[in-house]
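> A structural model of the following input is requested.
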Amino acid sequence: MSDKKSITREMATEIILHAKKEKGLTFDEIAEIVGRHPVWTASAIMGQATMDEDEAEKLAQLLELDSGVAKALQEIPYRGSLDETIPVDPLIYRFYEMIQVYGTSMKSIIHEKFGDGIMSAIDFKMDIERKEDPNGDRVVITLDGKFLPTKKW
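Here you go, the predicted structure:
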C-alpha cells in the first residue's frame, strides 16, 4: 500500500487484522512487541485507543506494513465502536445482556462501597484470562477502573 494514500482508522484496522491473520500472530505476541497489555493493544488495533509513534512503528514493522498504517494508529479515535442498536454478535450481546441483568446491582454495590460516582473507563485496566474447569473452561474478565466521585459545585 502506498504511503501517498491517506489511510483511515477503519482501513488500518482491516489491514492490521489481515496481516495478523496472515502471519498467524496472537494479540499477546503483538502486545509483547508493542510493549503494552494485550487488551489495550487489541483496543488500539480496533481503533479505540491511540498508539504513540514508537508503538505504531513497532506494530507496522512486525506486520510489515507501511507508515500510513502507523500514522492512522496515532490518530485520536472516535471512541465507542458499537451502534446504538442491540448488538447481534452472540459474544458481544452477552455483555449487553450482563449489563441488562446485573447493571443495576453493580451500580448499587459500587455506590454502597464508594458513594456517588462512577468507575472510570479512562483510568482503566482490563484483563481477560482463560481458567480451566472440568465442567468447561471459564472466561475471567477483570475490570479495574479508578473511582471518580461526583463533584458538587
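
> from here on, contacts and neighbour counts on C-alpha atoms
OK.

> What is the subsequent helix or strand relative to the longest strand seen in the chain?
Across the chain, the longest stretch assigned as strand under DSSP state E is strand 117-131. Sequence-wise, the next helix or strand downstream of strand 117-131 (DSSP states H and E) is strand 138-149.

> Need the nearest residue in space to the residue nearest the centre of the chain, chain neighbours excluded.
Nearest residue to the geometric centre of the chain (CA atoms, centre = their mean): Ser43, 2.6 Å. Nearest residue to Ser43 in three dimensions, chain neighbours excluded: Ala49, at 5.8 Å (CA to CA, 6 or more residues apart in numbering).

> To compare with the earlier structure, here is another sequence to fold:
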Amino acid sequence: MKKVELTEAIINAKKEKGLSWEAIADAAGKSVVWTTSACLGMNSFPEDTAHAVLEFLDLPADLVADMTACPHKAWEKAVPQDPLVYRIYEIVGVYGDTLKEIIHEKFGDGIMSAIDFHMDVQKEENPKGDRVVITMNGKFLKYSVW
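This next block holds a predicted model:
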C-alpha cells in the first residue's frame, strides 16, 4: 500500500471511530505531534508502535510493513538556501499538516494569526548538545460562516 493510501485508511478509521489524535497517540505510547505526523505519512513507525496503532484502529495487521517503511518527505515548494531557514522550512514541511490537524481538532476550523502573534527563541543548555527552543504564540482566528 502506498503511504497516501495508508494515510487515508488511518484518517478514515479515526473518523469512523470518532477518535482524536491524542487518543491514537496514547494507544501508540508516543507524543501527539509525532504520532499524528507518522499517521500522515511523514515519519515511519517502529514495528511495535505500528501494531499498537493498527490494533487500536481495527486495521489489518499486514499494514505494518507499510507503516514501518521510510517515508518520502517532499513537498512542492521553493526551498530556501540558508541552512537555518531551510531547517525551519523542513519542520513546517514535515510537521505542517500535523500542526494543522491538531489545531483544528482542538480549536475548530480556523488559523493561527501571524499578526496577533509573538515568537520567542531560547537556548536550553543540555549535556548532549545545546537545544533551540522556539515558541510560537498566535491568536486563533475562526473562519466566518455566512
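
> TM-score them against each other, please.
Once the chains are overlaid, their TM-score stands at 0.55 when taken by TM-score structural alignment, normalised by the length of structure 2; 103 aligned residues with a CA RMSD of 3.8 Å.

> List the buried residues in the longest strand of structure 1.
Across strand 117-131 of structure 1, burial judged by 16 or more other CA atoms under 10 Å covers 118-119.

> repeat for stretch 82-101 of structure 1
Residues Tyr96 are the ones in stretch 82-101 of structure 1 that count as buried (16+ other CA under 10 Å).

> how far does it sit from the chain's center?
Offset of stretch 82-101 of structure 1 from its chain centre (CA atoms, centre = their mean, to the nearest Å): 16 Å.

> gap between the two ends of it?
Stretch 82-101 of structure 1 has an end-to-end distance of 19 Å (CA to CA, to the nearest Å).

> Ok, stretch 50-65 of structure 2 next?
Counting by CA to CA, you get 9 Å between the two ends of stretch 50-65 of structure 2.

> Residues contacting stretch 109-124 of structure 1, please?
For stretch 109-124 of structure 1, the external contacting residues (CA atoms under 8 Å, 6 or more residues apart in numbering) are 143-150.

> As TSV, those with distance to Glu29 of structure 1 and neighbour count would be great.
Formatted as TSV, the contacts of stretch 109-124 of structure 1 follow (distance: CA to CA, whole Å; neighbours: other CA atoms under 10 Å):
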residue	distance to Glu29 of structure 1	neighbour count
Leu143	22	12
Asp144	23	14
Gly145	25	15
Lys146	28	13
Phe147	31	17
Leu148	33	14
Pro149	37	14
Thr150	39	10
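
> on that earlier part again, where does the residue nearest to the centre of structure 1 fall, secondary structure wise?
Per DSSP H and E: helix 38-45 holds Ser43 of structure 1.

> Go through that helix and flag the buried ones.
For helix 38-45 of structure 1, burial by neighbour count (16+ other CA under 10 Å) applies to 38-42, 44-45.
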